[in-house]
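Colleague: with the input below, show me the fold.
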Amino acid sequence: MSLVKKFATVASGTLMSRALGFGREMLMAAALGTGPVADAFNAAFQFPNTFRRLFAEGAFNAAFVPLFAKEIETHGTEGAKRFSEEVFGVLFTALLALTIIMELSMPLIVRYLVAPGFAGTPGKFDTTVTLATIMFPYLICMSLGAMMAGMLNSLRRYFAAAVAPVFLNIILIGVLAYAWYKGSDALTVGYGLSWGVLAAGLVQLAIVWVAVRHAGISIGFRRPKMTPAVKRLLILALPAAITGGITQINQLIGTAIASAQNSAVSSLAYAC
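Modeller: Here you go, the predicted model:
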């Protein structure tokens, strides 16, 4: 594949995702406006999104891709497969434990971290907790998907990794279109969007999983173990997480501050 074709593949996927994302935001604004359900959905979605951008797409990929590429160069496909399975075992176990803890602690997390301003409005607070509980497993899908997208890029297979993010917007646009057709109320739309986010995570993970298998690497689950390669990955990822996390933490703080004012969270989300 020529350099121009590689650039066109990635650029077209990114452009499609941005265009559909803009359309999704317009439809969400039309369906929910800046009302309490819009505030609840955007606050709830901000939390797993912050973790995704901070760890999965930022620090993790910055550390994983060079190490995976080095394994391919040094030990071939088998060595890269062994390394990816070691990382997958540790990553999946850590994500599963984190998700269980967060799901059980979601009322406290929303009250004191994500949207403390909602605590005085029981309906909005309860809706935010429920929507966040539905959407948080999205983090598992996107983190594992980011790992596999990094593998595909190292293997010079760009199409699946470029096109997978488009499906979040496609599915949410589909949810909004169906809600408009059925004449659904705002709360039903909010629940539909939350389940749509989770479904989109599963679809995106499936796309890159299949693409990795087609590229010749079938990832099996290994018992989590801190091997030297995994330790090296964590050592490299930690500084990237610290330096790259400032923007994401600022956004989370901005959402928490905005939650004190009605409609401010959704207005801030539409503005971004």
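
Colleague: please make it C-alpha for all contacts and neighbour counts, starting now.
Modeller: Noted.

Colleague: quick one: the helices in the stretch 1-150 of the chain, in order.
Modeller: In the stretch 1-150 of the chain, the segments counted as helices under DSSP state H, counting those that start in this stretch are 3-32, 36-51, 61-109, 122-135, 138-154.

Colleague: make JSON lines out of those and add distance to residue 207 and mean neighbour count.
Modeller: Listed next are these as JSON lines, based on distance: least, C-alpha to C-alpha, whole Å; neighbours: other C-alpha atoms under 10 Å:
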{"stretch": "helix 3-32", "distance to residue 207": "14", "mean neighbour count": "16"}
{"stretch": "helix 36-51", "distance to residue 207": "20", "mean neighbour count": "24"}
{"stretch": "helix 61-109", "distance to residue 207": "17", "mean neighbour count": "17"}
{"stretch": "helix 122-135", "distance to residue 207": "19", "mean neighbour count": "21"}
{"stretch": "helix 138-154", "distance to residue 207": "9", "mean neighbour count": "24"}
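
Colleague: please generate a structure for the following sequence too, so the two can be compared:
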Amino acid sequence: MAPIDRARRPRGLLHRVPTRRASGTRIGGTQPRSHPVRGIRLPRLVPTRCAGRTRARGLAGTCRAARGTAGSSGNVMSGTRLGKAALIVSGGILLSRLLGFLRTMTLAGILGSTRAADLFQDAFTIPDILFYLMAGGFLSITFIPILARHMAAEDEREGWRSFTAVFRPVAITMTALTVIAMIAARPIVSTVFPRFTAAELDELAHLMRIVFPAQIFFVLGSLFMAVQYAHKRFVIPILAPLIYNTMIIAGGLLAWQAGDTSAEGFIWGALVGAAIGNFGLQWYGAHRLGLRWERNVPWNHPALK
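Modeller: Got it, this is the predicted structure:
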């Protein structure tokens, strides 16, 4: 029997190729090759995507390992972003407290302990109740987690559908309640503040009519803030109270320089601050993140349940 010429022997489906260990020791490994006789070309091990990570097709367990490694890296990034967010929020709260203290000093310096100071405080009583009922109880507890869940799942379209489904009835309801409250301001203050004189009740109703529209800006602006919170953006939302307090101070100082020592200048400043800081700026922040209105959203959308 003639000896086999190993140099001219056809290669099989698998042939041994030298590879190296990390230590440099040569070992044998397998690698798919084309069959030279039949012309059969076998699948090659090529990189593909597995849940956003690279793996080799056909290698069991590689994808799981990639996920574990990427998950650890993602946690580190999340911790870094969380630290930055905490720093931004803490700095914003500190500045807001300082401006709040400056606002109190300005009110005390201009209005003092007069009846105008009491009217300024009382003018926010009913509007604040309306805001807490609409925004504090519903939006913060319910809507923000819903939107954040859609954004985290990269279901952006459903997130905007949820936003539209919530924004639409909230805007209609808040506008209707504000109009009703402005019309009924005089009977409301007569019931809530029976100790005031008729002249004081008239002035209080006038101030309340000015500040009531600010609640629309607060509530709708909270929805725009929710969009930014869902995208982990905190800089623009933290500017809202800073602008609000600044406008109150500016309104009071401008009115005082014009010779008006009533609370009306501060009230107008609150309205302007809410319109700019809590609504306009927050709309801009949400618009930068791709805010859009979805059509044909049913009124019984699951986000409202």
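
Colleague: please state their TM-score.
Modeller: The pair, once superposed, lands on a TM-score of 0.77 when counted by TM-score structural alignment, normalised by the length of the first structure; 225 aligned residues with a C-alpha RMSD of 1.9 Å.

Colleague: returning to what we had before: so which of the helices of the stretch 1-150 of the first structure comes closest to residue 264 of the first structure?
Modeller: Distances from residue 264 of the first structure to each of those were compared using C-alpha to C-alpha; the shortest belongs to helix 36-51, at 7.5 Å.

Colleague: in the second structure, what stretch matches the closest one?
Modeller: Following TM-score structural alignment, the partner segment of helix 36-51 of the first structure in the second structure covers residues 115-130.

Colleague: rewinding a little: so which of the helices of the stretch 1-150 of the first structure is nearest residue 229 of the first structure?
Modeller: With C-alpha to C-alpha as the criterion, residue 229 of the first structure lies closest to helix 61-109 of these, at 7.1 Å.

Colleague: what's the angle between the closest one and helix 122-135?
Modeller: 140 degrees (axes from the mean of the first three to the mean of the last three C-alpha atoms, to 10 degrees).

Colleague: helix 61-109 of the first structure packs against which elements?
Modeller: Other helices and strands packing on helix 61-109 of the first structure, by 3 or more C-alpha pairs under 8 Å, 6 or more residues apart in numbering; DSSP states H and E, are helix 122-135, helix 138-154, helix 228-258.

Colleague: now do the last one: which elements does it pack against?
Modeller: Using 3+ C-alpha pairs under 8 Å, 6+ apart as the contact test, the elements touching helix 228-258 of the first structure are helix 36-51, helix 61-109, helix 264-271.

Colleague: distance to residue 148 of the first structure added to those, as a markdown table?
Modeller: Output for these, formatted as a markdown table (distance: least, C-alpha to C-alpha, whole Å):
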| stretch | distance to residue 148 of the first structure |
| --- | --- |
| helix 36-51 | 17 |
| helix 61-109 | 9 |
| helix 264-271 | 29 |
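
Colleague: among those, which is nearest residue 115 of the first structure?
Modeller: Minimum separation from residue 115 of the first structure across these (C-alpha to C-alpha) falls at helix 36-51, 6.7 Å.

Colleague: after superposing, tell me the mean distance of the closest one to the second structure.
Modeller: Once the two structures are superposed, the average separation between helix 36-51 of the first structure and the matching residues of the second structure is 1.5 Å (mean C-alpha distance after the TM-score superposition for the first structure).

Colleague: that helix packs against which elements?
Modeller: Judged by 3+ C-alpha pairs under 8 Å, 6+ apart, the packing partners of helix 36-51 of the first structure are helix 122-135, helix 138-154, helix 186-214, helix 228-258, helix 264-271.
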